[in-house]
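Participant: Quick one, what's the 3D model for this:
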Amino acid sequence: MTTAAARERLRDRMLDLDPQEFEVLCKVVLGDELRTAGLAVTPASQDGGIDIEGRLDYDWFAADFGVQVKRYAPGNVVGNDRVHRLAGALVENGYALGTFVTTSSYSDPAKQTAEDLPIQLVSGADLASSMLRTGLGVTERDGDYELDATFWQDLHESDERVPAGEVPLGNDLGKVRAVLRAIRATGGTRDEVRRWIAANAGYDLSERHVYINANSATVLGLARKEPSAGDEATRWGLTATGAEYIRAQPGSVPARQTLRRAVRSVELVERVLAAAADAGELTKAEIDDLIAAETTGLSESSVERRGSAVRTWLELLPEIEVEGPRTAKAYVYDAERGDSSSPESF
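Facilitator: This is a model prediction of the structure:
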């Protein structure tokens, strides 16, 4: 195919994607075009109008940004109202910059509005041109292009399975909260968090367990990895939801509600809950089997450890009732159970 034909074929291929696959595609292209930290597709149940989020990370500049993506037919032009809605979502969710990506195009008023706001517009033609320039989704030889079948298949599979990094290991939410408090009180590096917990929480955490609990907080959307400050140390910061959770009194209704919303927003928890709703109940072994089937990059022993964390998180939700002895627990789904107001330690 010529360059022009390849550009049109890419736009057609984008329209064949489902909305979730298109979000993943846009994330991949963004990651190739920009130097970012923590780039991720946001959970569908808690995206607040933002489909992808990340942080620009340059030597003299860093800023959080949010991206909204829409897979529209070519004649469905994005209007001014959509750009204004994105601007509102950016403010509401605390992002400094925004990008709107669509497979179609934009009206002139939409373009003018975006120029007056910290919003970049990316059309279907722009997206296809970027992919051709960087070689994403296509192969090229002597100016002749073909679609890269492996790329599009991998894109489909990556949308269906949860990466290992998004599967929690922290099964003690009290320690997750302690790590969040330490992040708030320090610069957020592993060593600073470890030393703060030793001085203020009455116990020690190894650097590995600091990472496990900080990563679990990140999966919950309560923390996020921050760009390095020149020392190459891994560091974390609180998200707006994480700050809200820490401000609430431990065990209070606001703390429980915030944590439960966070747990429900985790993609793997969503899938386990859906399976429990369909089956009525799940055993420990069935949950572990589901985790193994729905994730990538986990060994059998890792599935067991992460299954423990997922089950602990499930027990926080009022729609899940645990029945049976410890060695043979069943996780029973009951949609009619109300939100409990009993005190909790988290």
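
Participant: Going by C-alpha atoms from here, please, whenever you check contacts or count neighbours.
Facilitator: Will do.

Participant: Residue 134: neighbouring residues, count only.
Facilitator: Residues within reach of residue 134, counting by other Cα atoms under 10 Å, total 12.

Participant: Then the one 10 residues further on?
Facilitator: Summarising burial for residue 144: neighbours were counted as other Cα under 10 Å, giving 12.

Participant: can you pull the contacts of it?
Facilitator: 1, 2, 3 (Cα atoms under 8 Å, 6 or more residues apart in numbering).

Participant: Could you export those residues as CSV, including secondary structure?
Facilitator: Shown next, in CSV, are the contacts of residue 144 (DSSP: H, G, I helix; E, B strand; the rest coil):
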residue, secondary structure
1, coil
2, coil
3, helix
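
Participant: Out of those, grab the one that's most surrounded.
Facilitator: Neighbour counts for these, by other Cα under 10 Å, peak at residue 3, which reaches 15 neighbours.

Participant: And this one, please, so the two structures can be compared:
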Amino acid sequence: MKRSTAKAELLDQGLTIDHEQFEQLCKMVIERSERTRDLELTPFRGDGGIDVHAVIDRDLFHARLGVQAKQYAPGNTVGARTIRGFKGALSDQNYHIGTVITTSSFTSGAVDSAERDYIRLIDGDHLAGIMVSSEIGVVENEGSYDLDPGFWNAFEKPVRDDVIPSLEVPQADNFDIVRTVLRAVDAGADVKPAITEYVRTNEADTFDPRQSDYYAIAAWLLEFLHKDEQVTIDGHDLRRWGLTRTGEEYLAYLDRGDQDAADDLLYRQLRDVEIISRVYNELEAGGTIVRSDISDVIAAETELSASTTDRRARTVGEWLGLLPEIRTSGRGPSQEYVLVP
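Facilitator: Below is the predicted model of the structure:
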């Protein structure tokens, strides 16, 4: 397709993802088009108008960058009031420079306000132009452009459908390692070899590379990680991972020693994982289930083989048993899970 068509397609794609994913998209665009460090989604929903944080280091200056993302439909323009509010957020949180990115456009009042306060505005056309020029979300071949499915597949989320994909039945049962994987990604170790090395150094020296996939997917199911586009390393296509806003929030609680808040957030995310939700429904109906019942739910709700369902039932049981309202006893297929009033 032509460049103009590619830009239009990119904006359409930017409107099909949800708002938090659009913030992730803005983060990915910044990462690929600017030299930054400490690039991250701000960890809390009460973020004061700052959606993405970064530090820009150059030979002659050092600056904290705050970014606000506005996923607006065409015709829903960003006005001067938004820019004034953003200026206040930058000042309150000690940011030196700011950028507002939108899929739509800005009113003339917003442009005037931004120019007075040295705030950079990126409208939908400019955003799409950056993405095309940097081949973000598109690939160029002899002057023609195509959407990059590998890039946009990164915005897949766990499905809510009749049949749960096998990928969404967890295989990672050690939550200390889940937390270590989150810290690995936060430290920039965001692909399988780097995650493996980080976990071996900081948590478990026998950690197998295959487990990196299991644990990253587990964190994705909990919506602590999001998929980033694939990269090629030593001839292998590898998935990159990034922290979601919820993942940033979880680590922030842990870093400041607020274990109760971290646990409450983890429990909320656990209950929202589809396979956990369906097993939980069975538990609520009877008050008690055993691990073989979990196997039955997995067999009925997924396309996993019988031998695989038994192995996954153990992990699902471990996840279920983390919830404070559930008491466990026994071992093996007869291990019991009781919902405590």
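
Participant: Looking at the contacts of residue 144 of structure 1, spot the one nearest residue 177 of structure 1.
Facilitator: residue 3 (52.6 Å; Cα to Cα).

Participant: Next, find the distance separating the closest residue to that closest one other than its chain neighbours from residue 28 of structure 1.
Facilitator: With Cα to Cα, 6 or more residues apart in numbering as the criterion, residue 3 of structure 1 has its nearest non-adjacent residue at 7.0 Å, and that residue is residue 145. As judged by Cα to Cα, to the nearest Å, residue 145 of structure 1 and residue 28 of structure 1 stand 20 Å apart.

Participant: if you count what's nearby, which of these two comes out ahead?
Facilitator: Shown here are residue 145 of structure 1 and residue 28; by other Cα under 10 Å, residue 145 has more neighbours (19 against 16).

Participant: which residue lines up with the more buried one in structure 2?
Facilitator: Residue pairing (TM-score structural alignment): residue 145 of structure 1 is matched to residue 145 of structure 2.

Participant: doesn't that match fall inside a helix?
Facilitator: No: under three-state DSSP, residue 145 of structure 2 falls outside any helix and is assigned strand.

Participant: With residue 64 of structure 2 as the reference, measure out to it.
Facilitator: The value you get for residue 145 of structure 2 to residue 64 of structure 2, if Cα to Cα is used, is 34 Å.

Participant: repeat for residue 182 of structure 2
Facilitator: 24 Å.

Participant: Which one of these two is surrounded by more residues?
Facilitator: Neighbours were counted for residue 182 of structure 2 and for residue 64 using other Cα under 10 Å; residue 182 has more, 25 against 19.

Participant: give the contact list for the equivalent of residue 73 of structure 1 over in structure 2.
Facilitator: Mapped onto structure 2 by TM-score structural alignment, residue 73 of structure 1 lines up with residue 73. When contacts are counted by Cα under 8 Å, 6+ apart, residue 73 of structure 2 is found next to 15, 103, 104.

Participant: Swap in 6 Å and give it another go.
Facilitator: Residues near residue 73 of structure 2 by Cα atoms under 6 Å, 6 or more residues apart in numbering: residue 104.

Participant: Name the helix or strand for the residue lying closest to residue 249 of structure 2 once chain neighbours are set aside, please.
Facilitator: Closest residue to residue 249 of structure 2 apart from its sequence neighbours, by Cα to Cα, 6+ apart: residue 43 at 4.4 Å. Using DSSP states H and E, residue 43 of structure 2 maps to neither a helix nor a strand.

Participant: who's in contact with residue 43 of structure 2?
Facilitator: 245, 248, 249.

Participant: Is it correct that the residue nearest to residue 3 of structure 1 is in contact with residue 4?
Facilitator: No: applying Cα atoms under 6 Å, one finds residue 145 of structure 1 not in contact with residue 4, separated by 9.8 Å.

Participant: Grab the longest strand from structure 1 for me.
Facilitator: Longest strand in structure 1, counting residues (DSSP state E): strand 61-70.

Participant: Could you pull out the buried residues of that strand?
Facilitator: 64, 65, 66, 67, 68, 69, 70 (16 or more other Cα atoms under 10 Å).

Participant: which two from those residues end up farthest apart in space?
Facilitator: 64 and 70, at 20.5 Å, using Cα to Cα across the buried residues of strand 61-70 of structure 1.

Participant: hey, where'd the helices end up in the stretch 201-341 of structure 2?
Facilitator: Secondary structure of the stretch 201-341 of structure 2 (DSSP state H, counting those that start in this stretch): helices located at 209-221, 245-255, 259-272, 274-286, 291-301, 306-321.

Participant: I'd like those laid out as TSV, including mean neighbour count.
Facilitator: TSV is the format used below for the helices of the stretch 201-341 of structure 2 (neighbours: other Cα atoms under 10 Å):
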stretch	mean neighbour count
helix 209-221	21
helix 245-255	20
helix 259-272	16
helix 274-286	17
helix 291-301	20
helix 306-321	19
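
Participant: Residue 53 of structure 2 is nearest to which of those helices?
Facilitator: Closest among the helices of the stretch 201-341 of structure 2, using Cα to Cα: helix 245-255, at 11.5 Å.

Participant: who touches that closest one?
Facilitator: Applying Cα under 6 Å, 6+ apart, the set of residues contacting helix 245-255 of structure 2 from outside is 41, 43, 44, 224, 262.

Participant: Now render those residues as TSV, adding distance to residue 58 of structure 2.
Facilitator: Formatted as TSV, the contacts of helix 245-255 of structure 2 follow (distance: Cα to Cα, whole Å):
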residue	distance to residue 58 of structure 2
41	22
43	26
44	28
224	31
262	36
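
Participant: just those now: which is nearest residue 120 of structure 2?
Facilitator: Nearest to residue 120 of structure 2 among the contacts of helix 245-255 of structure 2, with distances taken as Cα to Cα, is residue 41, at 18.6 Å.

Participant: before we move on, the earlier item: quick check, nearest of the contacts of residue 144 of structure 1 to residue 282 of structure 1?
Facilitator: Using Cα to Cα, the contacts of residue 144 of structure 1 come closest to residue 282 of structure 1 at residue 1, 51.0 Å.
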